[in-house]
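Peer 1: Sequence and predicted structure below; questions after.
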Amino acid sequence: MIKNSVGIWAFGPAVTRFVPPGYHNEVADEPMVEKTERVAGGLSDLLEGLEYHYPGEINEDNADEVLRILSAHEMDLPVIAAGLHPDPTYAMGAFINPDDALRRQGIDTLRRGIDLCSEIGANFIIWPGAEGYNYTFQRPYAEIWRRFVEGVAELTDHANEKGVKVFLEHKNSEPAMKILMQNIGMTLFTIQKVNALGVDTTNLQVNMDWQHLIMNGENLAEYADLLAAEHKLGHQHGNDGWGTFDDDNVVGTNFFMQTLELAQTLQDTGYGEEGEIIGFDLYPYTEDQIAAVRRAILQWEFVWDLARKIDRDALCEAKNRADALAGQKAVYAALGMDEGYETEIVGRRKEARAERRSEA
C-alpha cells in the first residue's frame, strides 16, 4: 500500500466568512501539540503521516514535541507547506509583495521552512494562494510574474542545497481572487521559467490537489498521466467537491469516476514506487473531523482496489481504438456489471412487460 498523510488543518475550527467563529469552534484554541495527539490517537490505525503549514502550524519551537507524538503513534511528518497566506502581513503576497522589505522577509521565512524540512526529512509545498490580484488595473502582470518566478527559483535553489523536494500546487482563486499559478499549464510554465534561470528543476515537481483541478475542469487522470510522463508528479492532495469552490470534501463523493480513473492511472504509471505518497487535503465543515478523514481514507482505498480490478488488456484495447463504450464496459465490469447482467436486465424487462399486459 502507498504511504498516506493528511493535512493537520482538517482538524481546526473550520472558519468561513459566514461563520467567523468556525463550525468547530470547540477546537479554536487547541494547541498544535494537543491537536496532533488527538488526531494521531484517532487515526494512526489508518494514517501514517501528518502535514503542517510553516510557520503557523509547525515551527522550530514545537517541531520536536510534534515529532515525538507522531513517533509514539508510528507516524511521521512527510510534508511541510508554505503557510504565509493566513498572515495579513502578506495580504499582497510574499513573492510579489510591492514592499521589497516584506518580500524579502517572506522569502526568508520560507527558506527557514525548507531548513526545517531538511532537518526532519520532509518535502516542501509551495501553494501561492496570496500571489495574485483581486481587480483589473491592480498589478503589472509581467513584473509580478517575474518576481514570483524569481522567488520560486530562490527557494528551489535553496531546497536543492538542502536535499528537499519542492512541490508546486496550483489553484485558480482564494484567497487572491486571481491567483497567478492558476492551472496545471501555468504550473509547468513556472517550472520552465525557473529552469531558464539556471536552477536545477529536477526536484521541482507538482502537488495535484484534486479539487483544484476539478474547479478548473482539468481531468484528474489526464494531468496525472502527463505529469508522470514529465517526471513531475510529486505529491497528491486527495479530496472532492461540487466543482465550483474548494470544498475539500471526502474523496469519492462527487467525482467518483474521475477519481477511479485517477487511481487506475496512478497504478499504471507506478506512482509510489519512488516514495511518492497520497496526501489528503480535507476541510470537514459540519462533520466530525476524525470520522470524515477516516471515511476519506477508506473510500480512497476502496476506489484504489476497484481500479486494480479493471481488465488492463480490455482497457488498453479500447483506448487504442478510442472506443469509449468498450472502455466503459471494462470499467463497469470491475464495478460488478458482468456479462450476465444484460441477460438479467432483458429478462426482468420481459417480466415487467408481461406483468403490465396482464394487469391491463
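Peer 2: Nice, I can see it. Residues are numbered from 1 along each chain as shown.

Peer 1: C-alpha only now, for contacts and for neighbours.
Peer 2: Will do.

Peer 1: Let me see the ranges of the helices in the stretch 251-360 of the chain.
Peer 2: 256-268, 289-308, 312-320, 324-334, 339-359 (DSSP state H, counting those that start in this stretch).

Peer 1: quick one: which of these is nearest Ala81?
Peer 2: Of all those, it is helix 289-308 that lies closest to Ala81, at 19.1 Å by CA to CA.

Peer 1: Next, the angle from that closest one to helix 256-268.
Peer 2: Orientation check (axes from the mean of the first three to the mean of the last three CA atoms, to 10 degrees): helix 289-308 against helix 256-268 gives 70 degrees.

Peer 1: And helix 289-308, what does it pack against?
Peer 2: helix 32-43, helix 256-268 (3 or more CA pairs under 8 Å, 6 or more residues apart in numbering; DSSP states H and E).

Peer 1: Return the set of buried residues in that helix.
Peer 2: 289-290, 292-294, 296-297, 299-301, 303-304, 306-307 (16 or more other CA atoms under 10 Å).

Peer 1: which residues touch the residue nearest to the spatial centre of the chain?
Peer 2: In the chain, the C-alpha nearest the mean C-alpha coordinate belongs to His237, at 1.9 Å (CA atoms, centre = their mean). For His237, the contact set (CA atoms under 8 Å, 6 or more residues apart in numbering) comprises Asn207, Met208, Asp209, Trp210, Ile278, Gly279, Phe280, Asp281.

Peer 1: My read is that the fourth one contacts Asn219, right?
Peer 2: So the one you mean is Trp210. No. Using CA atoms under 8 Å, Trp210 is not in contact with Asn219, being 9.2 Å away.

Peer 1: So for the two, which sits in the more crowded spot?
Peer 2: Trp210 (26 against 16; other CA atoms under 10 Å).

Peer 1: List the residues that contact that one.
Peer 2: Leu220, Gln236, His237, Gly238, Asn239, Asp240.

Peer 1: Compute the number of surrounding residues for the second one.
Peer 2: Here the count is done by other CA under 10 Å, and Gln236 has 22 residues near it.

Peer 1: Please apply the same query to the fifth one.
Peer 2: Asn239: 29 surrounding residues under other CA under 10 Å.

Peer 1: this is the other structure I want to compare:
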Amino acid sequence: KDPEIRKQAVNYTFECVEMARKLDCKTLNLWPGQDGYDYVLQSNIALERRYLMENIREVAKAAPDINFSLEYKPKEPRNFCFMARASDTLLLAKETALDNVGVTIDTGHALVGGENVAESIVILQEYGRKLFHMHFNDNYGHWDDDMIIGSVHFPLFVETLFWLKETNYTGWLSMDQYPYREDGQGALRESVAFLQMIESRLTDEVMQELRDLMSRGNAVESQRWLRRTFFK
C-alpha cells in the first residue's frame, strides 16, 4: 500500500539484477511472500495485485537480459498470498506482456496448494512456455516442510520428471530444502540422487511406454507399471 515501500522493493530488485549480471546469472527468482493479506476485508485485492504486476513489469522491462521467474506459494508468511497457484501466477506473468517474465514451480508449494505438479508444468508450458525454473522438495501436503525429495510423494516425482522431459524444459532443477535436524549435505545428496535415479530410468523406450499408458487411461495398469519399474 505504501508507495515508499514499493519503491524500496523495486530498487532492491534492481540491485539483485546488477548482482545477477556480475555473476552471469540469467534467471532471477522472485518470491514476494509478503504480498498478500491475512483477513477478509483487509486488502484492496484488485489494486494491490495491480501494484505487484506493475512493479514486476517495471523491473523486467528495464532488464530484458534477465529472466524474472515468479515463485508462487498459497500461504506463509501471509494467510493468502497474491501469487498462490500456477494459474494465477501465469496470468500475472502474461499480464506484464514481457517475454522475460515467467513462473517458478516449487514442488512443495504446489503440493500445499493442492496442485498436481505435472499438470502445472503442462499448463505453464502450453500457455507460452512460461516455466522458467523448478524448486524441488517434498512434504505431506499441509505445510511447506521442505523435506527430502521422494520421502513422501514417490510417484508424483516420476510424473513430474516425465512431463519436464516431454515438454522440453531446459531450465535448472534446484534444491529448495531446510533439513533443520538432518545432515544438510546428506539430505541434499539423497534428493539429487533420487531425481537422477528417476531420470536414468526415463529412456526413450520408457518415455514411449508412459505415453502409451496414459493414452489408455488405465490406473491399475499404471500402478502396476510403477511397481514393476521401480520396486522390483
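Peer 2: Okay, I see it. Since we're looking at a predicted model, the values are computed, not measured.

Peer 1: Once you drop chain neighbours, what's closest to the aligned residue in the first structure for His109 of the second structure?
Peer 2: Counting by TM-score structural alignment, His109 of the second structure lines up with His212 in the first structure. Nearest residue to His212 of the first structure, sequence neighbours excluded (CA to CA, 6 or more residues apart in numbering): Lys171, at 5.3 Å.

Peer 1: just to revisit the earlier point, residue in the second structure paired with the residue nearest to the centre of the first structure?
Peer 2: So, by TM-score structural alignment, His237 of the first structure is matched to His135.

Peer 1: what about that match, helix or strand, and which?
Peer 2: strand 131-136 (DSSP states H and E).

Peer 1: just Arg139 of the first structure next, same as before
Peer 2: Applying DSSP H and E, one finds Arg139 of the first structure in no helix or strand.

Peer 1: Isn't it up against Trp145?
Peer 2: No. Assessed by CA under 8 Å, Arg139 of the first structure is found out of contact with Trp145, at 10.1 Å.

Peer 1: neighbour count winner among those two?
Peer 2: Trp145 (19 against 14).

Peer 1: Map the more buried one onto the second structure.
Peer 2: In the second structure, Trp145 of the first structure lands on Arg49 (TM-score structural alignment).

Peer 1: Now do the SS call for its match.
Peer 2: helix (DSSP: H, G, I helix; E, B strand; the rest coil).

Peer 1: Same check on Phe167 of the first structure?
Peer 2: strand.

Peer 1: That one -> the second structure?
Peer 2: So Phe167 of the first structure corresponds to Ser69, using TM-score structural alignment.

Peer 1: could you check the distance from its match over to Glu58 of the second structure?
Peer 2: 14 Å (CA to CA, to the nearest Å).

Peer 1: cool, and Leu23 of the second structure?
Peer 2: According to CA to CA, Leu23 of the second structure stands 22 Å off from Glu58 of the second structure.

Peer 1: do Asn29 of the second structure as well
Peer 2: Taken as CA to CA, the span from Asn29 of the second structure to Glu58 of the second structure is 16 Å.

Peer 1: Next: Leu28 of the second structure.
Peer 2: 15 Å.

Peer 1: higher neighbour count, those two?
Peer 2: Leu28 (20 against 13).

Peer 1: counterpart of stretch 155-164 of the second structure in the first structure, which residues?
Peer 2: Going by TM-score structural alignment: stretch 155-164 of the second structure matches residues 257-266.

Peer 1: ok, back up a step: now, the contacts of His237 of the first structure that are in strands?
Peer 2: Asn207, Met208, Asp209, Ile278, Gly279, Phe280 (DSSP state E).

Peer 1: Stretch 142-157 of the first structure vs the second structure, average distance?
Peer 2: Once fitted to the second structure, stretch 142-157 of the first structure is off its aligned match by 1.0 Å on average (mean CA distance after the TM-score superposition for the first structure).

Peer 1: ok, Thr96 of the second structure touching Val59?
Peer 2: No. Contact between Thr96 of the second structure and Val59 fails when scored by CA under 8 Å: they sit 10.6 Å apart.

Peer 1: Pull up the gap between the aligned partner of Gln328 of the first structure in the second structure and Cys25 of the second structure, please.
Peer 2: Under the alignment by TM-score structural alignment, Gln328 of the first structure pairs with Gln223 in the second structure. Separation of Gln223 of the second structure from Cys25 of the second structure (CA to CA): 40 Å.

Peer 1: Contacts made by the top helix by length along the second structure with the rest, please.
Peer 2: Ranked by residue count and defined by DSSP state H, the top helix of the second structure is helix 3-22. The contact list for helix 3-22 of the second structure (CA under 8 Å, 6+ apart) reads Lys26, Thr27, Leu28, Asn55, Ile56, Val59, Ala63, Ile66.

Peer 1: State the number of residues packed around Trp31 of the second structure.
Peer 2: 14.

Peer 1: who are the neighbours in contact with it?
Peer 2: So Trp31 of the second structure contacts Leu70, Glu71, Tyr72 (CA under 8 Å, 6+ apart).

Peer 1: Would you mind finding the match for it in the first structure?
Peer 2: Using TM-score structural alignment, Trp31 of the second structure sits opposite Trp127 in the first structure.

Peer 1: Repeat that for Gln8 of the second structure.
Peer 2: Using TM-score structural alignment, Gln8 of the second structure pairs with Gln105 in the first structure.

Peer 1: What count of nearby residues applies to its match?
Peer 2: Based on other CA under 10 Å, the number of other residues close to Gln105 of the first structure is 15.

Peer 1: Next, work out how far apart Leu28 of the second structure and Ile56 of the second structure are.
Peer 2: 12 Å.

Peer 1: which element is the closest residue to Lys130 of the second structure other than its chain neighbours on?
Peer 2: Distances taken as CA to CA, 6+ apart place Gly102 nearest to Lys130 of the second structure, at 4.6 Å, with adjacent residues excluded. In the assignment (DSSP H and E), Gly102 of the second structure maps to strand 101-106.

Peer 1: distance between that strand and the chain's centre?
Peer 2: Put simply, strand 101-106 of the second structure sits 5 Å off its chain's centre (CA atoms, centre = their mean, to the nearest Å).

Peer 1: counting contacts, what elements does that strand pack onto?
Peer 2: strand 67-71, helix 86-95, helix 117-126, strand 131-136.

Peer 1: circling back: which is the next helix or strand following the longest helix of the second structure?
Peer 2: Downstream of helix 3-22 of the second structure, the first helix or strand assigned by DSSP H and E is strand 27-30.
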